[in-house]
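> Generate coordinates for the sequence data below:
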Amino acid sequence: MTPRPFNIVVVAQAGRLQYEALLFAASLRQMSPDFSGKLIVAVPQAGDRWSKDPSVRDSAVLDTFARLDATILPFENKEFGASYPNGNKIELLSALPAGEPFVFFDSDTLITGDITQVPFDFDRPSASLKREGTWPKPTLYGPGYAGIWASLYDRFGLDFDSSLDLSQPDEYWQRFLYFNAGFFFGACPVEFGRLYLEYARAIWTDPPVELVGQALDPWLDQIALPLVIHALGGGRDTLPAGYLDGSVSCHYRLFPLLYARESDRVIEVLEQVAAPNWLKKVLKTYEPMKRMIYQGKGHKVRALFDQNALPHREQAIRNRIKAEGYWTR
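Reported below is the predicted structural model:
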């Protein structure tokens, strides 16, 4: 059976994201040479929602994207902008080619394997299950997880009961559909984006009373995402485990954390991808990459930890790195 063609999209904007997106693009080209879809780099444009111009204007960065055969796609952020930058991933979807299957990745991701071998079912969308129970945080006097999530499904006319994982205990966070928004995929970005924006805007501006006392920032994208996926017939089990957030991709988030806790394979791919001089001269202008990758500080971070016995809490990893003076953002 011939795999269905699809596009890949990441966000880039002035500052950190443009360098992360370059590294993502380079890793895709090196590790997945048979990928034949479009690699789209979505760039928010200056507008009323931004206090500073977020667009990518560095000529060296733009030339490097061109060398990596990445399509720069300007888009207008009409709803969130600087007030909620994660909203970029919601608003860019309407600018993508309608009807063409897509996979969105956060820019702080490395492709570490052949993405053409991932068995996407675009008619049953899904997203990253590499997450913790970050939202909601039920209060002592209620409502609990079920009451909070049910209020959102009811708000948008969705069937709540069919979203539940009944193998999980009642009032345990994994019983409820919840994703990390580090990647997600679907059959049509315009349809996906329309629902995503509708749900996110309503939650942001007029949340159900059950959400009183619940933080929406930075979790809004991850609150609305399961509702969109459920509405479009997707779910938690539509993508076999072990590919994304596994052998084919790594959502590393920050370079000190990457060196501290990711596998030897991820480190090998990172340094292999970042090695060519034409890419190195651009990436090393970003201080965290310069220090971690090119000046060898990453390996000093790695030596602080036993990767087979890492601290259970991420904060403990961060604190150790900061105490040794190696922390960068």
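
> Could you use CA atoms for every contact and neighbour count after this?
OK.

> Any idea which residue is closest to the centre of the protein?
What sits nearest the mean C-alpha location of the chain, by CA atoms, centre = their mean, is residue 182, with 2.0 Å.

> pretty sure that one contacts residue 110?
No - contact criterion CA atoms under 8 Å: residue 182 and residue 110 do not qualify, at 11.5 Å.

> which residues do those two both contact?
Shared contacts of residue 182 and residue 110 (CA atoms under 8 Å, 6 or more residues apart in numbering): residue 251.

> before we move on, the earlier item: burial measure for the nearest residue to the residue nearest to the centre of the chain once chain neighbours are set aside, as a count.
Nearest non-adjacent residue to residue 182, counting by CA to CA, 6 or more residues apart in numbering: residue 106, 5.0 Å away. A count of nearby residues for residue 106, using other CA atoms under 10 Å, gives 23.

> ok now do residue 106, which residues does it touch?
Applying CA under 8 Å, 6+ apart, the residues near residue 106 are 10, 11, 181, 182, 183, 251.

> rewinding a little: wait, is the residue nearest to the centre of the chain part of a strand?
Yes - assessed with DSSP: H, G, I helix; E, B strand; the rest coil, residue 182 lies in a strand.

> Would you do the same for the sequence below? I want to compare the two.
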Amino acid sequence: MQAKRPEFNVVVIGQNNRIQFEAVLFAASLRHSSPRFSGRLIVAVPQEGPLWKNDPSIQNPDVLRALDHFGAEILPFNNEVFGESYPQGNKIEALLSLPSGEPFVFFDSDTLITGELAEVPFDFDRPSASRKVEGTWPKPTLYGPDIGGIWRALYDRFGLDFESSLDTSQPQGYWRRFLYFNAGYFYYKCPRLFGERFLNLARTIRDEDIPELTGQKLDPWLDQAALPLVIHSLGGSRDSLPDGHLDGPVSCHYRLFPLLYARESDNVIEVLEKASAPNKVKKVLKTYDPIKKLVYQGKGRKIREMFDRDNLPHREQVIRKTIKSKGLWQR
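Take a look at the predicted model:
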């Protein structure tokens, strides 16, 4: 008899910009693709405060009604450390307001759920995060240290065992040898424990003078610099979640709608268009230009015809330039 999978909460950020529309689409795709998901869907919303020039909270009543229609709970939270200077920090500070001791999966709002989330074999005692990542950070400078020296300095700073984090099947100096994740999703058994650790590490990396980080760009990479240390310190790893689920048949971190139409599978396109089709959803999403033009006016299909998914350009910049040359880029 198969063991019952634990119930868990799903968390995304909602904010008074494009992210509010992405959150609605995320919620629509979750309900469309994962009817067996029985946990709470939480939309964490930053509140007005001294770290924001303008009120970042969701004020659009149609957006709020749409989120309520999909059973989403609005969870207000305050920014004490990041805010407008580093909005990616929302995903860190929001965790401190989530229910303590309840397993969670955080997703970036620019994600679609494309399969049954309830079937994903999460081990919430062993956290992990998205491995759909390129070697974006760190970038060693001419005078050193090398990539291994930079990562080792961070592990040493926080009293973590560096050697046990390495994938020794990868060559010396190659970025995949080192634990590195995309923060597009991550999970653990308790958001407060994860969030406190994440906040402490990220704030220290940002504020402290760590010599080995001289010349390293931390905006926007701060969350991805800290995340491997968080996961390693809590007993997780790169292999905690088997392949073939998230960033695969069950979820798609699309980032931008033109890239979605250019690169993603037919199933992802089908989920996008079916989840956004009901009138209650369409009323809200058509007020956001990229969805209005690419999804509802069919211009995304024109982008799709421009590319062979089995033979895409290796560089994303080439895809962007090709789309822009036809006047179809939307952001």
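
> The residue nearest to the centre of the first structure -> the second structure?
Residue pairing (TM-score structural alignment): residue 182 of the first structure is matched to residue 184 of the second structure.

> And that match, how far from residue 324 of the second structure?
Using CA to CA, to the nearest Å, one gets 25 Å for the distance from residue 184 of the second structure to residue 324 of the second structure.

> Could I get the full set of strands for the first structure?
Secondary structure of the first structure (DSSP state E): strands located at 7-11, 39-44, 71-75, 102-105, 109-111, 126-128, 180-186, 249-251.

> Show me what the fourth one is in contact with.
In other words, strand 102-105 of the first structure. 6-10, 89, 122, 182-189.

> one more time with 6 Å, if that's ok
Strand 102-105 of the first structure has contacts (CA atoms under 6 Å, 6 or more residues apart in numbering) with 6, 7, 8, 9, 10, 182, 183, 184, 185, 186.

> quick revisit: tell me the counterpart of the residue nearest to residue 182 of the first structure in the second structure.
Under TM-score structural alignment, residue 106 of the first structure pairs with residue 108 in the second structure.

> Just give the number of residues close to residue 308 of the second structure.
Neighbour number of residue 308 of the second structure under other CA under 10 Å is 11.

> Kindly apply the preceding question to residue 133 of the second structure instead.
13.

> Tell me how many other residues crowd the closest residue to it other than its chain neighbours.
Closest residue to residue 133 of the second structure apart from its sequence neighbours, by CA to CA, 6+ apart: residue 182 at 5.3 Å. The tally of other residues near residue 182 of the second structure (other CA under 10 Å) stands at 19.

> Now do residue 182 of the second structure against residue 222 of the second structure, distance only.
11 Å.

> show me what contacts residue 52 of the second structure?
With CA under 6 Å, 6+ apart, residue 52 of the second structure has these contacts: 83, 84.

> Tell me which of the contacts of residue 106 of the first structure you also see in the second structure.
For these, the subset whose aligned partners also touch in the second structure (both residues aligned by TM-score structural alignment, their matches' CA atoms under 8 Å) is 10, 11, 181, 182, 183, 251.

> Farthest-apart pair in those, please.
11 and 251 (14.2 Å; CA to CA).

> between these two, which one's more packed in?
Neighbour count, other CA under 10 Å: between residue 11 of the first structure and residue 251, residue 11 has more, with 24 against 21.

> now the more buried one, nearest residue through space, not along the chain?
In space, residue 11 of the first structure is closest to residue 42, 4.8 Å off (CA to CA, 6+ apart).

> Show me what the one you found aligns to in the second structure.
Residue 42 of the first structure maps onto residue 44 in the second structure, by TM-score structural alignment.

> surely its match meets residue 75?
Yes - using CA atoms under 6 Å, residue 44 of the second structure is in contact with residue 75, at 4.6 Å.

> which one of these two has more residues nearby?
Between residue 44 of the second structure and residue 75, residue 44 has the larger neighbour count (other CA under 10 Å), namely 26 against 17.

> Return the residues in contact with the more buried one.
Residue 44 of the second structure neighbours (CA under 6 Å, 6+ apart): 13, 14, 75, 76.

> again, 7 Å this time
Listed by CA atoms under 7 Å, 6 or more residues apart in numbering, the contact partners of residue 44 of the second structure are 11, 12, 13, 14, 74, 75, 76, 77, 94.

> Residue 214 of the first structure too?
Here residue 214 of the first structure is in contact with 136, 137 (CA under 7 Å, 6+ apart).

> what does it align to in the second structure?
So residue 214 of the first structure corresponds to residue 216, using TM-score structural alignment.

> cool, residue 255 of the first structure as well?
Match for residue 255 of the first structure (TM-score structural alignment): residue 257.

> For that match, which non-adjacent residue is spatially closest?
The nearest residue in space to residue 257 of the second structure (CA to CA, 6+ apart) is residue 290, at 6.8 Å.

> show me the contacts for that neighbour.
257, 330, 331.

> What lines up with it in the first structure?
In the first structure, residue 290 of the second structure lands on residue 288 (TM-score structural alignment).
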